[in-house]
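Participant: test case, fold it:
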Amino acid sequence: MGKAKNVVILATGGTIAGTAAHSSQSVGYTAAQLGVEQLLAAVPDLAQVAGGGLISEQVAQLDSKDMDGPTWRHLALRCAHWQAQEDVAAVVITHGTDTLEETAWFLHEVLPVSTKPVVLTCAMRPATALLADGPQNLRDAVACAVDAKACGVLVVAAGQVHGARAVRKQHPYRLDAFSSGEQGPLGWMEEGRVRWQQPADMGGAQGGCLELLPAAGDWPWVELVSSHAGCNGRAVDALVAQGVQGLVVAATGNGTLHHALEAALQRAMRAGVPVWLGTRCSEGQLVGSPETASTEALQPRPVTLSPVKARISLQLALISDL
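Facilitator: Prediction:
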């Protein structure tokens, strides 16, 4: 029988490490106050769940609304480091909820394909809440990491297992705030084990991009814009004038754009700014057809990602081209 391996816990702050003045407060709190050792202490049997040892590391300590490129880079490098260790079975990341879906997708894109899963988890209530959800989510994440039959980047929260591509935060404060939309979760946590419904996507889509990530704050400037009633192109023109390097558009419906915004986007593309097109709709993806295809030579590139995830992929594409 092989030697039991370690599970690495990388902490980045967030609500799971947050505190409030009173145990009755589940909304008015300060994120990223507790260290990783305090999070582990809240789950006394965590090492037993891991089936081996626990290695913990405080990678960052922030409210995830303030997540940035350099922090992502540092987190990805630490993940890759631990995945490369022979005595490590999996990596679990504690994270804030606001940008968790973005971090999950970023890691999915940049980490090399590995047989060792990376599992992100979080909390919707601070650690001081009377019924804090963080300890159970952390326990479930470790159990999922050990039990994972498919690898790649996963998210575990409120008893569900989600894949990096489909997961999104759909509610501002409910405990089951995360969903995979019409795809549904990959599985459910049941008494410390995963009941898998479908396999996860493997990571490493960008291949080698991890080594190219800028260490400082000079990541490619990619902005989100949205098509809506009464839209105009002034914001796009202003962004181009200020040197924006890429644009991602949250279009209405099946990729439709207000005519004024579309004209501005075509001006941006003529100026050499790449434009990617997603949809504002929370479910489904863009479906092209000959009947709806435009005859214009310059058209935004349609993608099957949510706009916030498309922004990350466009950033990485620009980094790879630098």
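Participant: CA only for contacts and neighbour counts going forward, please
Facilitator: Will do.
Participant: burial of A293, as a residue count?
Facilitator: 9 (other C-alpha atoms under 10 Å).
Participant: quick one, helices of the stretch 51-200 of the chain?
Facilitator: 69-83, 100-110, 134-147 (DSSP state H, counting those that start in this stretch).
Participant: who are the packing partners of the longest one?
Facilitator: Which is helix 69-83. strand 54-62, strand 88-94, helix 100-110 (3 or more C-alpha pairs under 8 Å, 6 or more residues apart in numbering; DSSP states H and E).
Participant: in a markdown table, list these along with mean neighbour count and distance to P199.
Facilitator: As requested, those are exported to a markdown table (neighbours: other C-alpha atoms under 10 Å; distance: least, C-alpha to C-alpha, whole Å):
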| stretch | mean neighbour count | distance to P199 |
| --- | --- | --- |
| strand 54-62 | 18 | 26 |
| strand 88-94 | 26 | 17 |
| helix 100-110 | 25 | 14 |
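Participant: one more to put side by side:
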Amino acid sequence: MKRIVILGTGGTIAGQARRSDSHVGYTAAQISVEDLVAGVPALAGLPLEAEQVAQVDSKDMSFAIWRALAARVAHHLARDEVAGVVITHGTDTLEETAYFLQRVLAPAKPVVLTAAMRPATAPSADGPQNLLDAVRVAALPGARGVLACIAGTVHAGDQVRKIHPYRVDAFDSGDAGPLGYIEEGRLRRLRDWPAGQALGLAPVLREDWPRVDIVTSAAGADGALVEALCALGAGGLVAACTGNGTLAAPLEAALLKAQAGGVAVLRANRIGRGALVEPDGAAPALPSAGALTPVQARVELTLQLLQRGS
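Facilitator: The predicted structure follows:
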């Protein structure tokens, strides 16, 4: 077995609660990644390295951490002796980090994000098994791409999304379905590894990232928020749409005006499943994000603007 590098960023998997029977009353990002690894007996003796990149509750994930994380992942993947990388992460923004890393790196080796819905102090903590499964997936010959391994299920990093606030099986992959399942330590793979063209580190290492915000269409929505965000200097806006990409008329008018003024706009489906289906023969006035969720679309639009140098 080649070496597996485990990068820690905090999250519930590294959380502690005052009461051992509490699954929600805890403080995230308290335990070092070295101690998380030491707490899984089945990992003892394996060729592992652990490195703490950040120690945050993932609701507080930042672009600065993303830049550091992408750079460290790229560094370790370039080492011949490294088979893959595992990242311990919080569940709240895991889908955003996974999408970001897949689009930026599209790695030829596996990069496996894992997390937990229960803190490390819970009597039925899910973190140790998830970490063990992630290491096993990262060590698989031929594995590639950014993946998420949680609750015995493996998802493609550019499709995974959180769908439940409490259950341990809190993630799915939308209409695409999971990439596979971990069964008795073995992966039963259902479809191909993630693929794509890497954007590379160069566009994302700059510190002046453009502001990209999400606005939501709902009953009574108007354009006031769009106008305010444009005044704040937003370079891009993602519209979380009702139905098949529809928008309240005042909100749509404000978004069209913003687009005409140079602000990049993407429409995304607020429902959480499916993809926007456009009419034949006509390009939409506001571009579609396809099957991306609003938060994935925000990452995508940010990366597009970084590529353009905006």
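Participant: thinking again about what came up before, and V273 of structure 1, which of the helices and strands packed on helix 69-83 of structure 1 is closest to it?
Facilitator: helix 100-110 (21.7 Å; C-alpha to C-alpha).
Participant: got the helices of the stretch 51-200 of structure 1 as a markdown table, with distance to L62 of structure 1 columns?
Facilitator: Listed next are the helices of the stretch 51-200 of structure 1 as a markdown table, based on distance: least, C-alpha to C-alpha, whole Å:
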| stretch | distance to L62 of structure 1 |
| --- | --- |
| helix 69-83 | 10 |
| helix 100-110 | 12 |
| helix 134-147 | 16 |
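Participant: who wins for proximity to A268 of structure 1 among those?
Facilitator: helix 69-83 (24.3 Å).
Participant: which bit of structure 2 covers that closest one?
Facilitator: Across structure 2, the stretch matching helix 69-83 of structure 1 (TM-score structural alignment) is residues 63-77.
Participant: how far apart are that stretch and its match in structure 1?
Facilitator: Aligned to structure 1 and superposed, stretch 63-77 of structure 2 gives a mean residue distance of 0.4 Å (mean C-alpha distance after the TM-score superposition for structure 1).
Participant: columns distance to K169 of structure 1 on top of the helices and strands packed on helix 69-83 of structure 1, output as a markdown table?
Facilitator: Supplementary listing: the helices and strands packed on helix 69-83 of structure 1 in a markdown table, determined by distance: least, C-alpha to C-alpha, whole Å:
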| stretch | distance to K169 of structure 1 |
| --- | --- |
| strand 54-62 | 18 |
| strand 88-94 | 16 |
| helix 100-110 | 7 |
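Participant: between the ones you listed, which one is closest to A76 of structure 1.
Facilitator: Going by C-alpha to C-alpha, the one of the helices and strands packed on helix 69-83 of structure 1 nearest A76 of structure 1 is helix 100-110, 6.3 Å.
Participant: that closest one: how far from the chain's middle?
Facilitator: Relative to its chain's centre, helix 100-110 of structure 1 lies at 4 Å (C-alpha atoms, centre = their mean, to the nearest Å).
Participant: can you state the direction angle for that helix and helix 69-83?
Facilitator: 60 degrees (axes from the mean of the first three to the mean of the last three C-alpha atoms, to 10 degrees).
Participant: give me the mean deviation of helix 100-110 of structure 1 from structure 2.
Facilitator: So helix 100-110 of structure 1 averages 0.3 Å relative to structure 2 (mean C-alpha distance after the TM-score superposition for structure 1).
Participant: what's that helix in contact with?
Facilitator: 64, 72, 76, 120, 152-155, 164-165, 167-169, 202-210, 308-309, 312-313 (C-alpha atoms under 8 Å, 6 or more residues apart in numbering).
Participant: just the ones of these in strands?
Facilitator: Among these, the members falling in strands (DSSP state E) are 120, 153-155, 168-169.
Participant: G262 of structure 2 maps to what in structure 1?
Facilitator: Using TM-score structural alignment, G262 of structure 2 lines up with G272 in structure 1.
Participant: tell me which helix or strand that match sits in.
Facilitator: Using DSSP states H and E, G272 of structure 1 sits within no helix or strand.
Participant: and stretch 192-206 of structure 2, which residues are buried?
Facilitator: 193-195, 199-200, 203-205 (16 or more other C-alpha atoms under 10 Å).
Participant: my bad, should have said stretch 219-231 of structure 2
Facilitator: 221-223, 226-227, 229-230.
Participant: sorry, back to before: looking at the helices of the stretch 51-200 of structure 1, which is nearest to E283 of structure 1?
Facilitator: helix 100-110 (15.0 Å).
Participant: what's the angle from the closest one to strand 88-94?
Facilitator: Here helix 100-110 of structure 1 points in a direction 150 degrees away from that of strand 88-94 (the same axes, to 10 degrees).
Participant: quick one: closest of the helices of the stretch 51-200 of structure 1 to V249 of structure 1.
Facilitator: That would be helix 100-110 among the helices of the stretch 51-200 of structure 1, by C-alpha to C-alpha, at 16.4 Å.
Participant: residue range for that closest one in structure 2?
Facilitator: Taking TM-score structural alignment, helix 100-110 of structure 1 hits residues 94-104 over in structure 2.
Participant: of the buried residues of stretch 219-231 of structure 2, closest to E49 of structure 2?
Facilitator: Nearest to E49 of structure 2 among those, with distances taken as C-alpha to C-alpha, is L229, at 43.3 Å.
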